[in-house]
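Asks: no letters, just coordinates:
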């Protein structure tokens, strides 16, 4: 049995955490013993990962104490003798897992790109670009969720493979019965329901989502906006909503384990992100048959259905609102599971590729 360490899980659940959990749920654990590295006291997917038979390893936070983090990392890698270290990253602002894994001769080191920008500012971009160049000399297995994510993380001559962010398609398959039941549970009658899924962070553009929705309310006064996710902007966002006097129409649902059911109840999905790799939430929305409007900065590889359309990020809220309503008016909800499978987004396909890479 091969020992695999996933790096790393954060306090808030995002695309990386969802990917790791989806792999852990479906991988052959008779062949692979799974470990998860966390810097926080309680990782977002910790209980689920443990329930699947995985093991959790705590490390000092890199941002809080870099020297202690380095010492911990060395001790962990020496102690456990991992066969594979699968490093899932948005950027190379912290290259130490790669450097230390190489130093201690871990047999297989995977660098997996999940985004097209760091999550913490311009300073990280400069650090990322510096270490990106330094990574040329490292013999790594390079994976990315999209071409844009690959170009962000890797150098021009680096060899890499695209691993699609697969999901359990059947969990999201559209059902009119499920839709009726969930809308009843949520207290929804015939209102137009708009949904966004993602961390309440700058990347996801949450204040702009509110601005767009405010314009929707001008013509659809009973509309509801459901925002699924938590993040550092949550408190500020709540004040922004109250100041606009639309708190009765905006539902901040926090982190949820029933996203597949919630998507059944919705009418349209909104994603005006500043940047994205290839967002799992967009795959989930299309698997549920939802029409979706995304920003021009989102990798167009995410577009799997005719009911997914693009609006320029710089467009004003009025234009976004008009486009959203037009898309909603012409869309017919249907079962899209087979389209997702044929496009390679079934988690079984993703895990087969991962297992092949681990076993080589």
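Replies: Nice, I can see it. Remember, it's a predicted structure, so these values are computed and weren't measured experimentally.
Asks: all contacts plus neighbour counts: C-alpha atoms, from now on.
Replies: Noted.
Asks: where exactly do the helices run in the stretch 51-200 of the chain?
Replies: Here the stretch 51-200 of the chain has its helices, by DSSP state H, counting those that start in this stretch, at 66-80, 96-103, 122-134, 147-153, 169-172, 176-186.
Asks: and the fifth one, what does it pack onto?
Replies: Spelled out, that is helix 169-172. Counting contacts by 3 or more Cα pairs under 8 Å, 6 or more residues apart in numbering; DSSP states H and E, the secondary-structure elements packed against helix 169-172 are helix 259-265, helix 280-287, helix 337-342.
Asks: compare the helices of the stretch 51-200 of the chain and give me the one nearest residue 9.
Replies: helix 96-103 (13.6 Å; Cα to Cα).
Asks: elements contacting that closest one?
Replies: Under the contact criterion of 3+ Cα pairs under 8 Å, 6+ apart, helix 96-103 touches helix 66-80, strand 84-89, strand 108-113.
Asks: present the helices and strands packed on helix 169-172 as a markdown table; the columns should include distance to residue 185 and mean neighbour count.
Replies: As requested, the helices and strands packed on helix 169-172 are exported to a markdown table (distance: least, Cα to Cα, whole Å; neighbours: other Cα atoms under 10 Å):
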| stretch | distance to residue 185 | mean neighbour count |
| --- | --- | --- |
| helix 259-265 | 10 | 23 |
| helix 280-287 | 20 | 25 |
| helix 337-342 | 25 | 17 |
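Asks: between those, which one is nearest to residue 151?
Replies: For residue 151, the closest of the helices and strands packed on helix 169-172 is helix 280-287, at 18.9 Å, according to Cα to Cα.
Asks: second structure for comparison follows:
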């Protein structure tokens, strides 16, 4: 059996990266390949129980670079676990050089870097730091994965992608799980008393990247045009309170639902009529794939790769024209309701987890891109 050690900041349920990893973990052949996790940030709401049920383990260390103690602790971990893993799969790209050197020193196995995004950070100072830390990646003898061509070109450069030296592994999902369900739609809408409403939805953490300011302002203008409309916001995050205050200031308190983190996210897509994702950047947003699998017409910011445009009803809109433009465009989508077969189209576009997990399995077994 091949054991893979995933290095990721946290095993939290709200983590988009962990959501991607867990989708693959659930569907990969665990008699051949087993996952463990090395993290530096603990949390209560995590995948710990599910990981344990699959035979996986989670190890915690101090954040690398935070202190001399952290460096000693990491070195001790690698020394102790030498020979246990065939792969070290790194999702924290700014720590790639440090981890690569540790892995080389301890002969830890194959090393792979995984690019999940197209920007180094929301924070200017962190972005400059991470950019500097990522410069050596181009010179490192390592395997390279990206969630999209755009994410690959961002971190590794166009030439690497064009020369097929980057394995593009989409953020795949169980498409049939998101298949449109009339009964679930009626149930969710009834529970919120929004049966006769135009329902705009969004799934994402309340962080700067997701651009909730723009989203809420767009809905404000839509509400002016179409009074029977509501906005469902699913997710948690640091800016949630700020956005709640913004909703109150705009007089939208009864029309915007802050639904928090939801485990049955596939059910909530059924209740929506439109899906908006005005992110300032993304690698390849899983929420957009999920929304399309449920047949939702989607508005995606033009900052998001067109690789995720999987249905005819999906549209990339510029952020430069402002929130009112998004609201005007939304009115044209109100009557689009045929959604039943969308999941098959998304699956056939290469985003089905069954085929994608087999591709990742082969990658591990064949020791990367040859």
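Replies: Thanks, I have the structure now. Owing to the predicted nature of the structure, the values given are computational and were not obtained by experimental measurement.
Asks: out of the helices and strands packed on helix 169-172 of the first structure, nearest to residue 300 of the first structure?
Replies: When these are ranked by proximity to residue 300 of the first structure, the top entry is helix 280-287, at 11.0 Å, counting by Cα to Cα.
Asks: which residue numbers in the second structure go with that closest one?
Replies: Residue correspondence for helix 280-287 of the first structure in the second structure, counting by TM-score structural alignment: residues 286-293.
Asks: now the strands for the stretch 251-370 of the second structure?
Replies: Along the stretch 251-370 of the second structure, the segments classed as strands by DSSP state E, counting those that start in this stretch run 256-260, 274-277, 298-301, 314-317.
Asks: map residue 207 of the second structure across to the first structure for me.
Replies: Matched by TM-score structural alignment, residue 207 of the second structure corresponds to residue 201 in the first structure.
Asks: cool, and residue 338 of the second structure?
Replies: Taking TM-score structural alignment for the superposition, residue 338 of the second structure sits opposite residue 332 in the first structure.
Asks: from residue 339 of the first structure, how far off is its match?
Replies: Here residue 332 of the first structure is placed at a distance of 15 Å from residue 339 of the first structure (Cα to Cα, to the nearest Å).
Asks: hang on, the earlier thing: just the helices of the stretch 51-200 of the first structure: most buried one?
Replies: Neighbour counts averaged per stretch over these are highest for helix 147-153, at a mean of 22; criterion: mean count of other Cα atoms under 10 Å.
Asks: average gap between it and the second structure?
Replies: For helix 147-153 of the first structure, the mean deviation from the second structure after alignment is 1.0 Å (mean Cα distance after the TM-score superposition for the first structure).
Asks: helix, strand or coil for residue 36 of the second structure?
Replies: strand (DSSP: H, G, I helix; E, B strand; the rest coil).
Asks: if I look at it, how far off is residue 1 of the second structure?
Replies: For residue 36 of the second structure, the distance to residue 1 of the second structure (Cα to Cα) stands at 13 Å.
Asks: could you look up the SS state of the closest residue to residue 49 of the first structure other than its chain neighbours?
Replies: Across the structure, with Cα to Cα, 6 or more residues apart in numbering as the measure, the residue nearest residue 49 of the first structure apart from its sequence neighbours is residue 21 (6.5 Å). Reducing the assignment at residue 21 of the first structure to three states with three-state DSSP gives helix.
Asks: could you find the counterpart of residue 21 of the first structure in the second structure?
Replies: Aligned against the second structure by TM-score structural alignment, residue 21 of the first structure finds its counterpart in residue 22.
Asks: residue contacts, residue 348 of the first structure?
Replies: For residue 348 of the first structure, the contact set (Cα atoms under 8 Å, 6 or more residues apart in numbering) comprises 26, 166, 168.
Asks: distance to residue 352 of the first structure and neighbour count for those residues - can I get that in JSON lines?
Replies: Below are the contacts of residue 348 of the first structure laid out as JSON lines (distance: Cα to Cα, whole Å; neighbours: other Cα atoms under 10 Å):
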{"residue": "26", "distance to residue 352 of the first structure": "9", "neighbour count": "15"}
{"residue": "166", "distance to residue 352 of the first structure": "11", "neighbour count": "24"}
{"residue": "168", "distance to residue 352 of the first structure": "13", "neighbour count": "19"}
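Asks: and of the residues you listed, the nearest to residue 114 of the first structure?
Replies: Closest approach between these and residue 114 of the first structure, by Cα to Cα: residue 166, at 13.0 Å.
Asks: which position in the second structure aligns with that closest one?
Replies: In the superposition onto the second structure, residue 166 of the first structure corresponds to residue 172 when matched by TM-score structural alignment.
Asks: so its match sits against residue 352, correct?
Replies: Yes. With the criterion set as Cα atoms under 8 Å, residue 172 of the second structure and residue 352 qualify as a contacting pair; they are 5.4 Å apart.
Asks: redo the helices and strands packed on helix 96-103 of the first structure as TSV? Include distance to residue 269 of the first structure.
Replies: As requested, those are arranged in TSV below (distance: least, Cα to Cα, whole Å):
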stretch	distance to residue 269 of the first structure
helix 66-80	39
strand 84-89	26
strand 108-113	25
